[in-house]
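Q: Please find the sequence and the predicted model below.
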Amino acid sequence: MKIDILTLFPEMFKGVTESSIIKNAIEKKLVDVTATDFRPFSTHRQGHVDDYPYGGGAGMLLMAQPLFDAVAHLKKDEVKPRVILLDPAGVPYTQKLAEELAQEEQLIMICGHYEGYDERIREHLVTDEISIGDYILTGGEVGAMAIMDSVVRLLPGALGNDESAITDSFSTGLLEHPHYTRPAEFRGLEVPSILTSGHHANIERWRHEESLRRTAVRRPDLLEVYPLTDEDRAFLKAENLFEAKETNI
């Protein structure tokens, strides 16, 4: 996979690409990540990439020309990349979208600054507009880092155990169940006995029920679309969980 990031601050990505899972994936040649300053693509005589909005208003807008030319420079003839605009008006980012993007050959992410973008960038350049949450950041760099991290870890071989990505929270549709490690007793706090029982079927059922419990308490909205079985519904009712969503249970 090729990930290109268009930003005015490429130095921000140095720590991310030289650490942890992303660094390992780059060294294994599973992904090639390049952060490119798009200012040199400006044809403005002073190298400006922003200008005042037509009609007046506060702030400056990123101009269309530098970004159109920068994206054209990064595109390869044989690949049709996903061109992603990081923007609060974009669709909310989800694990499902991360899994979709992980199947692409090339991602180009545009990190904005200032007040916003020339609308022609949205309408004629990008394929996706993505928001990582309902809050405002200084620029799109943090969002691009989040998307890159979530996508790269899904690439086969990026994690020490590929099954880890499959069982993570949101990948299954539920929040992940509790985890414990040694020692079995710590300051009077014991690991649930079922986890040391050696009965794998019971352990898996316990884990699933704990995922249901945690999701019902912390993110009941996820259960609105999760395909609950009759056994799941019986468990939730027995535990008095998620009573506000009786139509789903």
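A: Yes, it's here.

Q: From here on, just use CA atoms for contacts and neighbour counts.
A: Will do.

Q: what about the helices in this protein?
A: Taking DSSP state H, the helices of the chain run over residues 14-17, 20-27, 64-74, 95-101, 119-124, 141-152, 163-167, 200-218, 230-238.

Q: for this protein, what's the longest strand?
A: Of all the segments assigned as strand in the chain under DSSP state E, the longest by residue count is strand 82-92.

Q: Show me what that strand is packed against.
A: strand 106-111, strand 128-131 (3 or more C-alpha pairs under 8 Å, 6 or more residues apart in numbering; DSSP states H and E).

Q: Mind giving me the packing neighbours of the last one?
A: The helices and strands touching strand 128-131, judged by 3+ C-alpha pairs under 8 Å, 6+ apart, are strand 82-92.

Q: between the strand it packs on and helix 64-74, how many degrees?
A: Computed by axes from the mean of the first three to the mean of the last three C-alpha atoms, to 10 degrees, the angle separating strand 82-92 from helix 64-74 equals 120 degrees.

Q: Nearest the geometric middle of the chain, what residue?
A: Computing the C-alpha centroid of the chain and ranking residues by C-alpha atoms, centre = their mean puts residue 147 first, at 3.9 Å.

Q: My guess is it contacts residue 97. True?
A: No: counting by C-alpha atoms under 8 Å, residue 147 stays clear of residue 97, with 9.5 Å between them.

Q: Please determine how far the residue lying farthest from the centre of the chain is located from residue 112.
A: When distances are taken from the C-alpha mean of the chain, residue 188 lies farthest, 38.1 Å away, according to C-alpha atoms, centre = their mean. With distances defined as C-alpha to C-alpha, to the nearest Å, the gap from residue 188 to residue 112 amounts to 51 Å.

Q: Residue 237 now?
A: As judged by C-alpha to C-alpha, residue 237 and residue 112 stand 47 Å apart.

Q: here comes the other one, which I'd like you to weigh against the first:
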Amino acid sequence: MMRVDILTLFPKMFSGPFDESIIKRAQEKGLVEIKIHNLRDWAEDRHKTVDDRPYGGGVGMILMVEPVDRALTDLRKKNSKVILLDAAGEKFTQSKAQELAKDKHLIFVAGHYEGVDQRIKEYLIDEEISIGDYVLTGGELPAMVVVDAVVRLVHGVLEKPEATQFESFSPLEIGKRESPFGEWKLENSLEYPQYTRPENFRGWKVPKILLGGNHKEIGKWRVERAMEKTKKLRPDLLK
């Protein structure tokens, strides 16, 4: 079972996303345990202070090292990986999600305010992760994104785990009999277009090749369409 601990100043933000859909089922199956912790519980003054003004001056407040250290002392185990959600961190990718899905204990620190004391980054965490080149008001939403992407990859969570092999950004191995690309190779691209019934809606028709049952030609078509889509929307993936 994977355990996920999240340190945040706003624990109520997590009640909706983690109580629905796949993440809820993963917890009910006993495959994942998610605990949300209020960082203020580790503050020692009567005002529950967890932030202060930056040395040297500047705008905003900085998350203090002391309450974070106390929280991690209580939560960290030998197999724990501590991750800070920070706009300056490593950009989150599907490959990173697959990597984290193999861990048994993840602790996420959701930063807030202007930033965190640098000593948190240098001495208390293992990794910094960013979900994109933009700034949010805190690390809560990024934590939700990362946890969702990781939990769905934990063994047993999805009814058909092999489906994740064919999603956007997921590298494929040649020669897999169940591959929707047949003998064709496709790596690090967006997912190919997909259709379902009805065959014709308002004159918008499903491509005939998908209806013919020639899996070799369907595989070729899917590779070509996936490459077209990737070149148009994410050409950086092909560099």
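A: All right, it came through fine. Note that the structure is a prediction, hence the values are computed from the model and not measured.

Q: what's the TM-score here?
A: Once superposed, chain against chain, the TM-score is 0.90 (TM-score structural alignment, normalised by the length of structure 2); 222 aligned residues with a C-alpha RMSD of 1.1 Å.

Q: Now do the buried residues in stretch 45-61 of structure 1.
A: 49, 50, 53, 60, 61 (16 or more other C-alpha atoms under 10 Å).

Q: Mind picking the two most distant members of those?
A: 49 and 53 (12.8 Å; C-alpha to C-alpha).

Q: can I assume residue 151 of structure 1 is in contact with residue 101?
A: Yes: the pair residue 151 of structure 1 / residue 101 is scored as a contact, 6.7 Å apart, by C-alpha under 8 Å.

Q: which ones are touching the nearest residue to residue 114 of structure 1 once chain neighbours are set aside?
A: Take residue 114 of structure 1 and drop its neighbours on the chain: the residue closest to it by C-alpha to C-alpha, 6 or more residues apart in numbering is residue 60, 5.6 Å away. By C-alpha atoms under 8 Å, 6 or more residues apart in numbering, the residues touching residue 60 of structure 1 are 50, 51, 52, 53, 114, 115, 116.

Q: residues touching the counterpart of residue 189 of structure 2 in structure 1, list them.
A: When the two structures are superposed using TM-score structural alignment, residue 189 of structure 2 falls opposite residue 174 in structure 1. Listed by C-alpha under 8 Å, 6+ apart, the contact partners of residue 174 of structure 1 are 211, 212, 215, 222, 223, 226.

Q: again, only using 6 Å
A: When contacts are counted by C-alpha atoms under 6 Å, 6 or more residues apart in numbering, residue 174 of structure 1 touches residue 215.

Q: Help me confirm that residue 82 of structure 1 comes into contact with residue 107.
A: Yes: proximity of residue 82 of structure 1 to residue 107 meets the contact threshold set by C-alpha atoms under 6 Å, at 5.0 Å.

Q: who's more crowded, those two?
A: Ranked by neighbour count (other C-alpha atoms under 10 Å), residue 82 of structure 1 and residue 107 place residue 107 first, with 22 against 18.

Q: ok, the more buried one to residue 101 of structure 1 distance?
A: Spatial separation of residue 107 of structure 1 from residue 101 of structure 1 under the definition C-alpha to C-alpha is 8 Å.

Q: Likewise for residue 212 of structure 1?
A: For residue 212 of structure 1, the distance to residue 101 of structure 1 (C-alpha to C-alpha) stands at 27 Å.

Q: okay, the two: which has more neighbours?
A: Set side by side, residue 212 of structure 1 and residue 101 show unequal neighbour counts under other C-alpha under 10 Å, the larger going to residue 212 at 27 against 19.

Q: Quick one: map that one onto structure 2.
A: Residue pairing (TM-score structural alignment): residue 212 of structure 1 is matched to residue 227 of structure 2.

Q: which residue sits closest to that match in space, ignoring its chain neighbours?
A: The spatial neighbour of residue 227 of structure 2 that comes closest, neighbours along the chain excluded (C-alpha to C-alpha, 6+ apart), is residue 189 at 6.9 Å.

Q: can you check residue 35 of structure 1 too?
A: Excluding its sequence neighbours, the residue lying closest to residue 35 of structure 1 (C-alpha to C-alpha, 6+ apart) is residue 5, at 4.6 Å.
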